[in-house]
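Q: Have a look at this prediction, sequence included:
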Amino acid sequence: MAKRFAVYKGLQRPLTFKGFKGKFIYWGVGSLLLGLVAGSITMALVNMYVGAAVLVAIIVGGLFYTASRQKGGLHDKPEPRGIYIHPVNLKILKVYGKQKRV
């Protein structure tokens, strides 16, 4: 008799972490890292308070942008609008009907 294995039903759902799903988890982590790097560089070069403001602005802005893009869906693609007519640039070849006789 064949062995029976339990099937994990959650495999067909996207990964979710703190409200972010799938690829948007990486977008959120990227905005966090970008905010930390930009804030630390600004703190070192300009001022501690300006650097903290840059850090908070980039992190909060990136997370809000990521959350707004997530509302479109995981597979958000642009939908073409309008009618597109592609010109036909094929030459008529009359080679297939003829056979060369020797």
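A: Arrived safely.

Q: From here on, just use CA atoms for contacts and neighbour counts.
A: OK.

Q: how far is whatever helix or strand Ala67 lives in from where the chain is centred?
A: Using DSSP states H and E, the element containing Ala67 is helix 48-70. Average the C-alpha atoms of helix 48-70, do the same for its chain, and the two points are 19 Å apart (CA atoms, centre = their mean, to the nearest Å).

Q: And here is the other one:
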Amino acid sequence: MAMDQKGYPVFKGLQKPLEFMGIRGRFLTLAAAAIGVSFIGFILFSIALGKLAGFIAMLVTAVVGLVIIYIKQRGGLHNKRREKGIFIYKNLKRNS
């Protein structure tokens, strides 16, 4: 933390990337969504089929969501599709 001119501590932001329980950065919102969807699945399945089916549906959706997040996370926080090859763009400038 840095000090300003009057001697008050000034928070300059995070020095390390944000991480919670092994889930990093933008994947935290996806993890929260996966847990939320699993909870809604529990409610729907427990109403329709019973509490045991709701519990199983909740576990399955939460585990599948978190496994997908861990797999995507291995690609990196800024994983983008990279096309290989040569691309030729014609007529980028309009002749007026």
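A: Alright, I've got the coordinates. The model shown is predicted, which means the values in this text are computed figures rather than measured ones.

Q: Quick check: TM-score for this pair?
A: Structural agreement between the two chains, given as a TM-score (TM-score structural alignment, normalised by the length of the second structure), stands at 0.77; 92 aligned residues with a CA RMSD of 2.4 Å.

Q: coming back round to it: so which bit of the second structure is the helix holding Ala67 of the first structure matched to?
A: With TM-score structural alignment applied, helix 48-70 of the first structure matches the range 51-73 in the second structure.

Q: Please spell out which residues along the matching stretch are buried.
A: Of the residues in stretch 51-73 of the second structure, those scored as buried under the neighbour-count criterion (16 or more other CA atoms under 10 Å) are 53-59, 61-62, 65-66, 69-70, 73.

Q: mean shift of that stretch relative to the first structure?
A: In this overlay with the first structure, the average offset of stretch 51-73 of the second structure from its partner residues is 0.9 Å by mean CA distance after the TM-score superposition for the first structure.

Q: Check stretch 32-47 of the second structure too.
A: Averaged out, stretch 32-47 of the second structure is 0.7 Å away (mean CA distance after the TM-score superposition for the first structure).

Q: For that stretch, buried residues please.
A: Buried residues in stretch 32-47 of the second structure, defined by neighbour count with 16+ other CA under 10 Å: 34-35, 37-39, 41-46.

Q: Just these: which are in helices?
A: 34-35, 37-39, 41-46 (DSSP state H).

Q: what's the spacing between the residue nearest the centre of the first structure and Arg81 of the first structure?
A: Using CA atoms, centre = their mean, the residue of the first structure that lies closest to the mean C-alpha position is Lys23, 6.3 Å off. From Lys23 of the first structure across to Arg81 of the first structure, the span is 26 Å (CA to CA, to the nearest Å).

Q: And Val46 of the first structure, by the same measure?
A: Distance from Val46 of the first structure to Arg81 of the first structure, by CA to CA: 47 Å.

Q: With Phe64 of the first structure instead?
A: Computed with CA to CA, the distance linking Phe64 of the first structure and Arg81 of the first structure is 28 Å.

Q: Off-centre distance for stretch 10-28 of the second structure?
A: Stretch 10-28 of the second structure has its average C-alpha position 12 Å from the chain's average C-alpha position, going by CA atoms, centre = their mean.
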